[in-house]
Structure formats: C-alpha cells, structure tokens
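A.B. asks: quick one, what's the 3D model for this:
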Amino acid sequence: MAYTDVDRERWVAEDPAQKRADRDDFARDRARLVHSAALRRLAGKTQVLGAGHDDFVRNRLTHSLEVAQIGREFGAALGCNADVVDTASLAHDLGHPPFGHNGEIELDRICADIGGFEGNAQTLRVLTRLEPKRCHADGRPAGLNLTRASLDAATKYPWRRGGGPEPTPKFGAYDDDLPVFEWIRVGAVPHARCFEAEVMDWSDDVAYSVHDLEDAIASDWLDPRALRSGTEMRSVLEVAGASYAPDQDPAALAAALERILATGAIPAAFDGSRNALAALKDMTSRIIGRFVLAVELATRERHGPGPLSRYDANLVVPDETRAECAVLKAVANQFVMTAHDQMALKEQQRELLGDLVQHISAAPEVRLDVPFRADFVAAGDDAARLRVIVDQVASLTDARAVLLHSLWAGATGSRP
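C.D. replies: Just a heads-up that it's a prediction; the model follows:
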C-alpha cells in the first residue's frame, strides 16, 4: 500500500481549504515535531551516559537527530517519503523518561497494576495527547495531530501490552490510548510494522550501536585494544547472544566481531588527540555505511528497484549484519552500562524517580505542572490519576528530576 489520501488524514479534522493549500502534510508533520517542547527536552535526557557527563557523549536529542539523518537518506534510497521517516526517527524516543532505560524500568515497576510503563507506548501518548498543538472539538487534547502515516511510522511495536506476536515486554499503546492507536492502524496488517517504521528501527539500531562505541572510547570507558583481546571479548559475546541476538550461535557472533575488526575501521588505540578523534569519526562513518548498505542491497534484492513504502515491503536485514550490530551493542553494555560504578548510580536514579512519584502524589494540586494538573482533575479513578503523575515524571529532564527531588525531599507541599 503506497501513500494515499487516507495516510494524510489527521486525528483531528482540519479546515478542508487549509488542507488543500498544504502541498505536503508530511513535511508539516516534521515541522510540528521539530518545534515541539518534547523534542527539546531530549537534550536533557540520558542516552547511555548521563546528560552532562562530559562534552562529547550523546544525549537523547543528539541521538535522535543522528537517527533521523541516517533514516532520511536510507529511507529515500528505498523509495520512502523522506519526511515520514525523518518524523518517525525524531519522534521515536520522545516517551523515554529521565535516566534512559533505567528510568523506564522504575516507572514500569510503579505502573505494574495500571498497565505498566513502556517508552514506546509513552511516545504515542506524547504525540497524540500530551504535547500541546491541537485539541478535539470537545476540548480534549490531540497532541501534535500528525498524519496517520507519520504516527504509524513512529510505532515500533504495533500492539498493546501482552498482545505481541511473541512474548515481549515491549508494546506500543496503553489501553487508555487504544482509540487513537486503532485509528492509526486502519488498514494495517496486525502486528506488522509499516516499512517506514522498519527503516526507522534499523537506523536507530545502527546509530546507537556505532555511536555508543564511539562515546565509550572517547570517554575512556573502553580501551579499543580490549576489542582484540579474546579474554575481554568472551563476556561481550555472551552478552550479545543473551540480550541482542539470541538466535545467533556463539561462533556466528565471534565471526561477526572478526569481520568488524578486519575492516580496519576500529582504531587500535586512542590517546584523545585530534588525530585520534578524527579516526573515531572515520570509524563511525565506515561502520554506519557498512550496516546501511548491506540492508539496502538485501532489501532491493528481494523487492526490486521500485519505490517501497507502507505495507508494500519488509526491510531485509542479513543475519551477518544483524550479528555485527549485536556485538557492538554488547560492547557498550559490557563496558559502560553495566560497569560497577554505573550500577550504583542506576540504583540511586531509580530510587529518585520512585520518590518523585510519592512526592507528587502527596500534593498533586501544587506539584503537578499546570497541564498535568488539569489531567489529574479530569481523571476518573486512582489508576488514571497515577498515570497522570507518571506522565509528568516521564516528561522531566534528568536535571529537573534531580532538582525537584532536592526541593521536595522533606517538604510538606511547596512547589518551586
């Protein structure tokens, strides 16, 4: 199914004359997202290392911009509308809370009895409800009011909690958001992602696997010589198999590491000099190009040379390329995310978010921001009220979460 008029419909009907005047609704979707507060806040949210950790590492915003840059060119080469892929790429992390996936774990624990918390489901909520741009005729918020095609492209996991094609903690919509989710999925294949969502997802995998490696080396968390040590890499390959490519056998993952090293892209050493930093940049360009080109060629081999979009095709990721990407993800996991001092910090961060939910619950009328206060008043039961509180906590930057915690610890109801 290629792009049609129905793909351009919006959750809230707009003036027909205005719609006729719009030469490209998909470009307008991208503009709405670029100017959103939710996107700006990603600059203060953790990617792998905490926002502000040093002057080199990525935050959620720079990561999203890099995913969009990869996705836009990659999608255009395959015949997608570049603005649809760009919008999905910029939007894909909007629902992530403070402190990255670590914060997601804590909020999911807090929401265990009300449907859980999932960053991708929260992204849908931000796009269609929480980010202020348009309202329904009855006054209910409608978020950015993007086109159906753009919202579908931003949906990595097109099912509700527990409703996936196989067991997974990932899902794309809370029960409270099923009306808009069902509208987005009109005409879609159940459980299937549209082609643009697959392009966005692979661009995300490529960006964070390669850039996390670059950040780890540049920030001295990883000595690149360790990548050539059989002892050091044994545990990395185990993580790759357990967490990122469970269907790949150990020999295939070891071979993937050898192929990456054989390219010569990864420097043998790093001393922090400009020459060394330039070598890291060359590394990222070469490996990103390798991962994207392999998938482009495999997809074209299966589907031919014509434009590919929506549900006309599926992205083809060769097993060897997926294994190489999984190994790089495992490197960052082993040397950065699960390093001993990082684990202690992660525990503190989870406790902080749990405290914030309790602090807001103690005085929601003064501690909720004004838009969330209105949602809280309109909530019909305790579950809905907790969801509103979590919506606010999830929206916070790392720094504001820390600030509010310090202000409210021991307080009795004051609000800054």
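A.B. asks: going by C-alpha atoms from here, please, whenever you check contacts or count neighbours.
C.D. replies: Will do.
A.B. asks: what does stretch 13-33 contact?
C.D. replies: For stretch 13-33, the surrounding residues in contact (CA atoms under 8 Å, 6 or more residues apart in numbering) are 8, 39, 83, 84, 86, 87, 90, 91, 144, 146, 147, 150.
A.B. asks: mind putting those into a markdown table with distance to residue 31 and neighbour count?
C.D. replies: Listed next are the contacts of stretch 13-33 as a markdown table, based on distance: CA to CA, whole Å; neighbours: other CA atoms under 10 Å:
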| residue | distance to residue 31 | neighbour count |
| --- | --- | --- |
| 8 | 15 | 18 |
| 39 | 11 | 20 |
| 83 | 9 | 23 |
| 84 | 11 | 28 |
| 86 | 10 | 31 |
| 87 | 9 | 28 |
| 90 | 11 | 26 |
| 91 | 12 | 30 |
| 144 | 10 | 23 |
| 146 | 10 | 27 |
| 147 | 12 | 21 |
| 150 | 12 | 28 |
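A.B. asks: residue 68: which of those is nearest?
C.D. replies: Closest approach to residue 68 among those (CA to CA): residue 86, at 4.9 Å.
A.B. asks: what strand or helix carries that closest one?
C.D. replies: helix 82-91 (DSSP states H and E).
A.B. asks: which elements pack onto the helix or strand that that helix is followed by?
C.D. replies: Going down the chain from helix 82-91, the next helix or strand is helix 100-110, by DSSP H and E. Under the contact criterion of 3 or more CA pairs under 8 Å, 6 or more residues apart in numbering; DSSP states H and E, helix 100-110 touches helix 340-362.
A.B. asks: which helices and strands sit right next to the helix it packs on?
C.D. replies: Judged by 3+ CA pairs under 8 Å, 6+ apart, helix 340-362 is in contact with helix 100-110, helix 382-395, helix 398-408.
A.B. asks: buried residues, that helix. List them.
C.D. replies: By neighbour count with 16 or more other CA atoms under 10 Å, helix 340-362 contains the buried residues 346, 349, 350, 352, 353, 354, 356, 357, 359, 360, 361.
A.B. asks: I'd like the residues you listed as a markdown table, with distance to residue 372 appended.
C.D. replies: Putting the buried residues of helix 340-362 into a markdown table (distance: CA to CA, whole Å) gives the following:
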| residue | distance to residue 372 |
| --- | --- |
| 346 | 27 |
| 349 | 23 |
| 350 | 22 |
| 352 | 20 |
| 353 | 17 |
| 354 | 18 |
| 356 | 15 |
| 357 | 13 |
| 359 | 15 |
| 360 | 11 |
| 361 | 12 |
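A.B. asks: pretty sure residue 1 sits against residue 310.
C.D. replies: Yes - judged on CA atoms under 8 Å, residue 1 makes contact with residue 310 at a distance of 5.7 Å.
A.B. asks: please provide the structure for the following sequence as well, for comparison with the first:
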Amino acid sequence: MDDLYDAHARERLVPEPPKRVLAPERTPFERDRARVVHAASSRRLAAKTQVVGPQSDDFVRNRLTHSLEVAQVARDLSRALNGGQPELADLAETAALAHDLGHPPFGHNGEEVLAVLAQDAGGFEGNAQTLRILTRLEAKTFDAAGESVGLNLTRATLDACTKYPWARSERPGPKFGVYGDDLPVFTWLRAGAHAQQRCVEAQIMDLADDVAYSVHDVEDGVVAGRIDLTALDVAAVGAAVRATYRPDLDDAQVAATLKELTAIGSWPLRGYDGTRRSLAALKNLTSDVIGRFCGAVQQATFEAAEGPFTRYRADLVVPEETLREMAVLKGVAAHYVMQTDDRRALMARQRELLAELVAALLDRDGAALDRQYAEDWAQAPDDAARLRVVVDQVASLTDASAVAWHARLIGER
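C.D. replies: A predicted model of the protein is given here:
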C-alpha cells in the first residue's frame, strides 16, 4: 500500500492481526468494506423506505438498493479522480454502503419524529446513528474492558463515513454526526483533522448520495406513474425546491435549469408507458444525467487542484450549475411524490406510529426490547440513557417490523 494512507489512517481502535485466509491478503480497507456488506444493519436496509415504500412495487428502490447505487457512483468517481488508485475507491465505496445504516423506519419522516422524541437524550440524526452502529451497536469486536467497539473499522473508513463531523452543540441546525456519549470514539477517529473539516472520501460519498438521490427518485416517480417528464409544472416544482433544497432559486432560475436538463439528448419526448422501449429510454436518461453530474465535478476538481485526492490533501469541487440541477430534480420528486395528499396522510400515520411505539417501549421498562438492547437498558444510568436505548431499538427496525411491533405492543394495552 502506498503512502497516501499511512499507519494512522489504517489504525483500528482495537488492534487486529492480519488475516491470511485469502491470497493475496486483503488490505485493511477491503476488510472494512466486507464488514459493512455482511453487517445485519445492511440487510435491514432492504426493508426500509427510500421514497416509495419498499412493499409497494418490485421496481422502486429501497435503502439497500439505493446504497448499492450510491456505492457504484462513489467508486467510479473515486477511480476517475485518482487514476484508478484502489484505496480511495475502497474507502469511498464503503462509506457509501454505510451511509444510510442509521436511517430508522419510514426514511426521513421517521428520522424527523425520532429527533423530536429523543430531545432529552441528545437528539437523533441518521448520520450520528450510523456512527453509533459502526462503533457500538453492530456486534463484532470488543475491547479489553469488554465494551463493544462495533465493526472495529479503520480510522480512515470511519472518517469517510462521517458526513457531518461535529456534535449537535457545535453547529446550529438539525444535522450533526455524533451523540454526546459517542464522543470518545469520534475524537479518536478525528485525530489529526481540522475541526468540522470533511475528508475528501466523505465528500465523495456525500456527492454520490446527492447524485443518486436526485436522479433515481425521479426515475422511481416516473415508473410509479406520478411524474410525467414531458409535462412538469415549473411553478410547483420551484415551490418545492425553495421549501426544502434551495430557497434562493426563483421560478425563472428553476425554469432555466429545467430547460438545461430537458436539452439532454435522452430526455423523453413522450410520456412513460411501461413498455420495454420506454423503460430503456428512462434508464438511458438516468445514466446520462449521472454522467453529466459526475463529469462536471471531476473536471472542476481537476481544475482546482492537482491532487492526490485523498484524506485532507484536496477538496471536491461541485459546480453551481450541478448543484442547481440536482436541487431541481429533487424538487420534481418532492412535488410529485413526497408532497402529495396521500403521501402526507401516510407520513402523518407513520409519525404517530413511531411516537406510540417509543412510548410503549418506555412504559415496559426494557421488558419488550430485543436481548442486546435489554442489556443496554439494564446498564443505563438514567432516564436519558434509557430513552437512547429505546431510540436505538426503534431505529433498528424495518418499516414492516415497526408496524408489527406497534400492533403487538399497543394491542396488549
């Protein structure tokens, strides 16, 4: 392995001897990727909502398929930036595979309700929950004191997984990357980094997520019959863009951005009709848009620095045009899929369900928790710590299991 990633980057919280099961021996970052792939938390992503619920259609994406697609985008972009250098690609891919592990049932809707319910325990944030899973909740390695250190990933991999490298108290807003009781491992993994500075591997993961999110959610909406790319309401899309993604974009800018996107050669000239030819055209558009975004970022990054594009040696550069186009595509999905009346009603019921589930688990003093969380409850020193245990349990559930747990526990009353 070259000096782009030194012994400090490859260090694990608990030292491990190399394994010689396979020849040639895997690098530390290849081992990290394998651990994330085989984690139970990764398997659960298959039954967690992306945009449309995973049970609603065989075609639409769930959190697992989304993560796989983010990983592919991250790996390809990493290889393009560093001339095929494998360690960067391994790190970025692993971070992408892990980036949604902390998402609770019902996607961002579930995240928002748990953030409110967990205020007295330090809040809830999907990325902070991902760090907690990787370093504590996912069982693999224990330290000399008998405490779980999760998957015991390398420092560089954990840093790559940290989209928001700050605690809630350090920066205003809903996004943060670590809870108070996980600060010791956070301090360890961030050793040598400037405060709140993201490594380039985390930047690649974040961009890959944005690219996949903006493009694939529109694709799913088209196939679900909710979006007609030949008849977009500019004013409605603009309102959705400003409400959630880019408050600074007026209708004229949104219209101009949509004009740029619709000028792409593979943009459809007629509505989606479910035929094989129509599906192929949609997939070609998806590929072209992803290539457009990643190509623009690669060019801008090369123009800004010579590299190498690893750790803190350089930053990813995302052109304003690319940011604007991604925001507008997100606005298309938001207006036609996430903000419809039927979707709002469903989301309201989901929020109610999670709130009732958290309350029911707290009422039972740990008796209804899975064994590993029941042990955490028994060791919790105060009410805030016990609330965190319940939130950990609920966040681990899939959409279907959250519904089943609610039916079982509320039915007992």
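A.B. asks: quick one on the thing from earlier: taking the buried residues of helix 340-362 of structure 1, tell me the two that lie furthest apart.
C.D. replies: Distance extremes for the buried residues of helix 340-362 of structure 1: the farthest pair is 346 and 361 at 23.0 Å, using CA to CA.
A.B. asks: the longest helix seen in structure 2 packs against which elements?
C.D. replies: Identified as the longest helix of structure 2 according to DSSP state H is helix 276-304. Under the contact definition 3+ CA pairs under 8 Å, 6+ apart, helix 276-304 of structure 2 sits against helix 63-81, helix 200-223, helix 320-333.
A.B. asks: of those helices, which approaches residue 241 of structure 2 most closely?
C.D. replies: helix 320-333 (4.5 Å).
A.B. asks: kindly calculate the angle that that closest one makes with helix 276-304.
C.D. replies: 150 degrees (axes from the mean of the first three to the mean of the last three CA atoms, to 10 degrees).
A.B. asks: what comes up buried for helix 320-333 of structure 2?
C.D. replies: For helix 320-333 of structure 2, a neighbour-count test (16+ other CA under 10 Å) marks 322, 323, 324, 325, 326, 327, 328, 329, 330, 331, 332, 333 as buried.
A.B. asks: where's the fifth one relative to residue 306 of structure 2, distance?
C.D. replies: The reference is to residue 326 of structure 2. To residue 306 of structure 2, residue 326 of structure 2 is 26 Å away according to CA to CA, to the nearest Å.
A.B. asks: also the first one?
C.D. replies: Residue 322 of structure 2 sits 21 Å away from residue 306 of structure 2, taking CA to CA as the criterion.
A.B. asks: residues contacting stretch 134-151 of structure 1, please?
C.D. replies: 3, 6-12, 25-26, 29, 32-33, 84-85, 87-88, 124, 126-133, 183-184, 310.
A.B. asks: so where in structure 2 does that stretch end up aligned?
C.D. replies: On the basis of TM-score structural alignment, stretch 134-151 of structure 1 is assigned to residues 141-158 in structure 2.
A.B. asks: got it, and stretch 272-292 of structure 1?
C.D. replies: Counting by TM-score structural alignment, stretch 272-292 of structure 1 sits on residues 274-294 of structure 2.
A.B. asks: can you pull out the residues in contact with that stretch?
C.D. replies: Applying CA under 8 Å, 6+ apart, the contact partners of stretch 274-294 of structure 2 are 77, 211-212, 215-216, 219, 223, 264, 266-268, 272, 322.
A.B. asks: swap in 7 Å and give it another go.
C.D. replies: Stretch 274-294 of structure 2 is touched from outside by 77, 211, 215, 266, 267, 272, 322, with contacts defined as CA atoms under 7 Å, 6 or more residues apart in numbering.
A.B. asks: and for stretch 395-403 of structure 1?
C.D. replies: Contacts with stretch 395-403 of structure 1, where a contact means CA under 7 Å, 6+ apart, come from 41, 44, 45, 97, 98, 99.
A.B. asks: distance between it and the chain's centre?
C.D. replies: 18 Å (CA atoms, centre = their mean, to the nearest Å).
A.B. asks: name the residues of that stretch that are buried.
C.D. replies: 395, 396, 397, 398, 399, 401, 402.
A.B. asks: and the fifth one, what's its match in structure 2?
C.D. replies: Going back to what we said before, that points to residue 399 of structure 1. Using TM-score structural alignment, residue 399 of structure 1 pairs with residue 400 in structure 2.
A.B. asks: distance check, that match against residue 406 of structure 2.
C.D. replies: On the measure of CA to CA, residue 400 of structure 2 and residue 406 of structure 2 end up 10 Å apart.
A.B. asks: returning to that earlier point: any of the contacts of stretch 274-294 of structure 2 buried? List them.
C.D. replies: Buried, going by 16+ other CA under 10 Å: 77, 211, 215, 266, 267, 272, 322, out of the contacts of stretch 274-294 of structure 2.
A.B. asks: how about the helices in the stretch 101-250 of structure 1?
C.D. replies: Under the criterion DSSP state H, counting those that start in this stretch, the stretch 101-250 of structure 1 contains helices at 119-125, 148-153, 178-184, 195-218, 230-239, 250-262.
A.B. asks: who's in contact with residue 166 of structure 2?
C.D. replies: Residue 166 of structure 2 makes contacts with 176, 177, 178, 196, as judged by CA under 7 Å, 6+ apart.
A.B. asks: nearest residue to the middle of structure 1?
C.D. replies: In structure 1, the centroid-proximal residue (CA atoms, centre = their mean) is residue 93; its distance is 3.1 Å.
A.B. asks: what is the aligned counterpart of that one in structure 2?
C.D. replies: Using TM-score structural alignment as the criterion, residue 93 of structure 1 maps onto residue 100 of structure 2.
A.B. asks: ok, residue 49 of structure 2 - how many residues close by?
C.D. replies: The criterion is other CA atoms under 10 Å. On that basis, residue 49 of structure 2 has 27 neighbouring residues.
A.B. asks: that one pairs with which position in structure 1?
C.D. replies: Aligned partner of residue 49 of structure 2 by TM-score structural alignment: residue 46.
A.B. asks: hang on, the earlier thing: next step: the contacts of stretch 134-151 of structure 1 restricted to strands.
C.D. replies: Using DSSP state E to define strands, no part of the contacts of stretch 134-151 of structure 1 is located there.
A.B. asks: would you mind checking the residues you listed for buried ones?
C.D. replies: Applying 16+ other CA under 10 Å to these, the neighbour count classes 7-12, 25-26, 29, 33, 84-85, 87-88, 124, 126-133, 184, 310 as buried.
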